[in-house]
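Peer 1: No sequence on hand, only this structure:
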């Protein structure tokens, strides 16, 4: 019994580990500049440096929370499994390949749906529109 898997990931320039290294360098540089101004008697720069680092920290935390987001479609025999990992929360949906249907995207839609009876899962938020139809065509032969 062969398993076929398709994975769609968010397109991120930096991994969380790379972002942490960049953040440490940024904090060191900002604190060094602020300390230089503080030694020169301009203490107000320290306040703006702390505000800047707070804003950058919040932005980087939001970025890191979603940097590893992905969607996975796996066909294993008569089972179709859709895994959605969004914001460190994984949700798993199981379908029977004999009854599952793929609903093609509506005109201009960024996503498509996999459904079976009352269960309907939105897929494809991490791929471009021109990749949707080839992905649907690749999955269809595995459905009944």
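Peer 2: Nice, I can see it. Note that this is a predicted model, so its numbers are computed, not measured. Residues are numbered from 1 along each chain as shown.

Peer 1: From here on, just use CA atoms for contacts and neighbour counts.
Peer 2: OK.

Peer 1: Excluding covalently adjacent residues, which one is nearest to residue 10?
Peer 2: residue 126 (5.2 Å; Cα to Cα, 6 or more residues apart in numbering).

Peer 1: Surely the one you found touches residue 66?
Peer 2: No - look at residue 126 against residue 66 with Cα atoms under 8 Å: they stay out of range, at 11.7 Å.

Peer 1: put this beside the first:
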């Protein structure tokens, strides 16, 4: 989990995103190696009289491909929180879908996580936004405190 924040002329910004261990190019390369190796083993076994190994190799390649697609869709998920001119704007990207919330800072409640895996809840009126899902527990608590201090100041 990567957490950055910037402050310029009364504007505060926090960027919360996943800390992915593979770049997109490395992900494709790893997928290609796994699929090629599985296909080579399946073809070798089929050539030597065990055609069912190739069938299971195909199932394995389909499962690996599905796992890599799911990983890739969510590798770029993030939360961006911007406090500027009395408005807290939260932009969330999940699987390529973008949602944006504008919350008035004067009515905003910041609820720190009560349990280990709880997110930070930002609530203003009937709108509640959960952020910080990718942060560790201590980092979520520290971010909740930072947000409270920024809203108070």
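Peer 2: That came in fine, so what should we check first? From a predicted model like this one, the values you see are computed outputs, not experimental measurements.

Peer 1: In the second structure, what sits opposite the residue nearest to residue 10 of the first structure in the alignment?
Peer 2: In the second structure, the residue matched to residue 126 of the first structure (TM-score structural alignment) is residue 134.

Peer 1: ok but the residue nearest to residue 10 of the first structure is inside a helix, no?
Peer 2: No - counting by DSSP: H, G, I helix; E, B strand; the rest coil, residue 126 of the first structure is not part of a helix but coil.

Peer 1: what's it in contact with, if anything?
Peer 2: 8-11, 70-71 (Cα atoms under 8 Å, 6 or more residues apart in numbering).

Peer 1: Of those residues, which are reproduced in the second structure?
Peer 2: Compared against the second structure with both residues aligned by TM-score structural alignment, their matches' Cα atoms under 8 Å, these retain 8-10.

Peer 1: Which ChimeraX command selects the buried ones in those?
Peer 2: Of those, the buried ones go into a single ChimeraX selection, burial set by 16 or more other Cα atoms under 10 Å:
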select :8,9
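
Peer 1: For the kept ones among the contacts of residue 126 of the first structure, could you give me TSV that also reports secondary structure and distance to residue 2 of the first structure?
Peer 2: As requested, those are arranged in TSV below (DSSP: H, G, I helix; E, B strand; the rest coil; distance: Cα to Cα, whole Å):
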residue	secondary structure	distance to residue 2 of the first structure
8	strand	20
9	strand	23
10	coil	27
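
Peer 1: Reformat the contacts of residue 126 of the first structure as CSV; add distance to residue 27 of the first structure.
Peer 2: Shown next, in CSV, are the contacts of residue 126 of the first structure (distance: Cα to Cα, whole Å):
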residue, distance to residue 27 of the first structure
8, 33
9, 29
10, 27
11, 26
70, 30
71, 33
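
Peer 1: can you name the two of these that are farthest apart?
Peer 2: Farthest pair in the contacts of residue 126 of the first structure (Cα to Cα) is 11 and 71. Separation: 12.3 Å.

Peer 1: So if I had to pick from those two, which one is more boxed in?
Peer 2: residue 71 (22 against 12; other Cα atoms under 10 Å).
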